[in-house]
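A.B. asks: sequence and predicted model, in that order:
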Amino acid sequence: MKMHNRGHLLLAAGVALSAGVATHVPAIAGGITVPDSAKSRQMPWGEFKLAPRIVDKLAAGEKANIVVGIEGTGIPIQGAEMRIGMARGCEAANKELPAECRMVGPVNPDTSKQLSELETLLNSGQVDCLALQPPLPSQFTGIINKYADAGIPVFAINIDAPKAKRFAYYALNEMQAGKINGEATANVVKAKGIEVKQIAMGSGAPDQPWAQARMEGFMAGYKSVLPDAKFFNDAKSGIPTGKNFTTQEVLNSVTPFLTANPDVTLFFHTDQGVEGVGNVIRNLKLNGKVFTSGFNVSGPILDAIADETTLVTIDQGFDNQAQAPVEQCARFLAKGEAPEDPLQYLSPIVITKAGGDGQITVDAGRDRLKSASN
């Protein structure tokens, strides 16, 4: 993803949502008159015309159906956090118009099932505004365009489809998030006097633009603090650690790599594979000699930060990514408001052991993780 930093939205953390996929909150009473700026709007990709059925149902006081479609509702942390954000966003949306919010998607990633469900929801008129996480960059352009052509506004979350008829995209600026991680990691290294001989970078998807952007950003951020740093590889040659993003794959790939490359004493990982890297370091009894930094949160990742094996991790704020478009759906339908800039970047949540300026502590990270696990 070639992104530019055009501003950030920092959304506050919220409370957990109980089990279930739909959110019911008290709505404002009575119908609303949809403004002309929502009925018809000129977008960069052409004219958007809101479906008359949506205008009529809102005028009649019926609830707007806001749907959040994600790649896998059962994906650890991501699914739960997005459900929390949807609930928080739905509560805010109901201050603008009567709304019911629902999360859909296969339990585990399955592109065919996800697409089939989206087609069914569209054909049965069950969606009035959609926030959608495509499986891969630029994937699902066709279904997004079908929704837009049917008069349903669509917002992309987490993964973009820039060539599709989406209104906006809510996620991290991957390059900037990587740079923030690099700066934070280098500052910890500098403050603690850690000897770093060489830095390697790996990913579950080293060929993907988001992963390469994170690696490129990490290099830039780290070198902005420690300009003489030596890297084993660059953003285009990330070490593949397993396409299924499992801890076992990371153990299988990073164990022989670190064994064969003793000069690599810091390993940056673009995703939750940082958990596996921490395990490798402990298994090889390299604690205090080799370190890691990365993205995402889990109990083991936070434990590794507490024992200073992992220096930094970034919580992507999946809850924030789901909350923002739900609120935006309501603002568009009730007021005709839409972002002028389609790239609506969110601020990363940086977790270090001690916390500090722009960072949160391990304990605060545990609180967020606990809320997502309830």
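C.D. replies: Thanks, I have the structure now.

A.B. asks: use CA for all of it now, contacts and neighbours both
C.D. replies: Fine.

A.B. asks: please report how far the residue nearest to Gln78 when sequence neighbours are not counted lies from Ile159.
C.D. replies: Nearest residue to Gln78, sequence neighbours excluded (Cα to Cα, 6 or more residues apart in numbering): Phe318, at 5.8 Å. When distance is defined by Cα to Cα, to the nearest Å, Phe318 is 11 Å away from Ile159.

A.B. asks: more crowded one of these two?
C.D. replies: Between Phe318 and Ile159, Phe318 has the larger neighbour count (other Cα atoms under 10 Å), namely 26 against 21.

A.B. asks: show me the contacts for that one.
C.D. replies: 78, 81-82, 85, 158 (Cα atoms under 8 Å, 6 or more residues apart in numbering).

A.B. asks: what about 6 Å?
C.D. replies: Residues in contact with Phe318 (Cα atoms under 6 Å, 6 or more residues apart in numbering) are 78, 81-82.

A.B. asks: do the same with Ala27
C.D. replies: 94, 98.

A.B. asks: for it, helix, strand, or coil?
C.D. replies: coil (DSSP: H, G, I helix; E, B strand; the rest coil).

A.B. asks: same check, this time on the one 4 residues further on
C.D. replies: Applying three-state DSSP to Gly31 yields a three-state assignment of coil.

A.B. asks: and the comparison structure, right after this:
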Amino acid sequence: MKKFKIILSILVICFMFATIVACGNIEKPTSADTNKVEGSKTETAKAVKDDAIYYTIGMNINIPYWQDHKKGLEAAAAELGVKAVFTGENGNDAANQINIFEQVLAKKPAGILVSPIDPEGMIPAINKAIEAGVPVVCIDSDAPKSKRLTYFGTGNYEAGYAAADILAKAIGEKGEVGLLTIPGIFCLDERQRGFEQRIKDKYSNIKLVSVQNDEGDPTKAASVTSQMLQAKPNLVGLFGDDAASGVGAAAALREGNKLGKIKVVAFDKDSAVLDLVEQGSIEATMVQRTFTMSYYALKFLNDYNNKSVKMATDMKGINPLPQLVDTGIMVVDKESAKKFK
């Protein structure tokens, strides 16, 4: 009997090991279209039609920031066995992004992930999709007044709030500072609001003396930073709350022989920014979990379609998803920059 128990135990362990190995085998996506991702057909996605496609609609999609979003989308699509397409507005033209959304909606997709440039302007399009039975999740930038199911992304007000603390420490909690941003984009407006509020609440000896529009372009960021330096010669710090601002600000400071003297806090983690942080030219950069946003947002959409997300009681017409998921922020400084390369 004892011998039988030992043999049985060995068989159970072998079965468990085989099961674990089998579950860990994930097929990589293959597609001729670099913007279309196809996963292997799996049981998870069987409730979604074979020809159904999920779409991600971004903004300013050619900047490095969106590469991790695409990787997250690819990984989730491969695991779920669904098709996904990454598209969007090449710049920050809100009207064109809405047109792209309408074109995607006409294709009757399985679902849409969108980063709205103009949340208010995007409301009718999002609501139209929801009413047509196409689920919509916001990523990166939210449209909280719309009928979107949920938001996956950074708590941008909190990120701006934290950036103020980092810059304040770098400049000794006193002096004049400037801000580079793109006005009218909800996520950036929230970062600016958090930054300004924190300075107002805690740092009475810090004064925000200039806010400039860099248009999401490093060249423009360099130009407006140079103008800021001339107009505000006592400037001691800069916060760039969009992905293009850090590199542009650093270029202008280098040209003006003030690199390292005027402290800079940037946003996001393209290679040029990380190099500048590692060199000590930029004090720190606020890094978002971009892969996580798209990866889990697509999984939530697919679960929603497959009715895999349930509530404690059956309440028809009630959205079972959380209203928002804050994916957090990581502060990258000189000591930690190498980890993100």
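C.D. replies: Here it is on my side, so go on. Just so you know, these numbers come straight off a predicted model, no measurement behind them.

A.B. asks: TM-score for the pair, please.
C.D. replies: Superposed pair, TM-score by TM-score structural alignment, normalised by the length of structure 2: 0.77. Supporting alignment: 303 aligned residues with a Cα RMSD of 3.1 Å.

A.B. asks: still on that earlier bit, still touching in structure 2? Go through the contacts of Phe318 of structure 1.
C.D. replies: Contacts from the contacts of Phe318 of structure 1 that recur in structure 2, judged by both residues aligned by TM-score structural alignment, their matches' Cα atoms under 6 Å, are 81-82.

A.B. asks: of the contacts of Phe318 of structure 1, closest to Phe291 of structure 1?
C.D. replies: Gln78 (25.2 Å; Cα to Cα).

A.B. asks: the alignment partner in structure 2 of the closest one: neighbouring residues, count only.
C.D. replies: Correspondence of Gln78 of structure 1 to structure 2, assessed by TM-score structural alignment: Tyr65. Residues within reach of Tyr65 of structure 2, counting by other Cα under 10 Å, total 20.

A.B. asks: read off where the helix or strand containing Val331 of structure 2 ends up in structure 1.
C.D. replies: Using DSSP states H and E, Val331 of structure 2 sits in strand 329-332. With TM-score structural alignment applied, strand 329-332 of structure 2 matches the range 348-351 in structure 1.

A.B. asks: distance from the chain centre to the matching stretch, please.
C.D. replies: How far stretch 348-351 of structure 1 lies from its chain's middle: 12 Å, per Cα atoms, centre = their mean, to the nearest Å.

A.B. asks: Ile157 of structure 1 touches Pro134, doesn't it?
C.D. replies: No. At 7.9 Å, Ile157 of structure 1 does not count as touching Pro134 under the criterion of Cα atoms under 6 Å.

A.B. asks: higher neighbour count, the two?
C.D. replies: Using other Cα under 10 Å, the more surrounded residue of Ile157 of structure 1 and Pro134 is Ile157, with 27 against 24.

A.B. asks: map the more buried one across to structure 2 for me.
C.D. replies: Using TM-score structural alignment, Ile157 of structure 1 pairs with Ile139 in structure 2.

A.B. asks: okay but that match is in contact with Thr154, surely?
C.D. replies: No. With contact defined as Cα under 6 Å, Ile139 of structure 2 does not count as touching Thr154 (8.8 Å).

A.B. asks: distance of whichever residue in structure 2 pairs up with Leu172 of structure 1 from Gly248 of structure 2?
C.D. replies: Taking TM-score structural alignment, Leu172 of structure 1 has Thr154 as its aligned residue in structure 2. Using Cα to Cα, we find Thr154 of structure 2 at a distance of 23 Å from Gly248 of structure 2.

A.B. asks: over to Asn302 of structure 2?
C.D. replies: Taking Cα to Cα, one finds Asn302 of structure 2 at 39 Å from Gly248 of structure 2.

A.B. asks: swap in Gln197 of structure 2?
C.D. replies: Gln197 of structure 2 is 25 Å from Gly248 of structure 2, by Cα to Cα.
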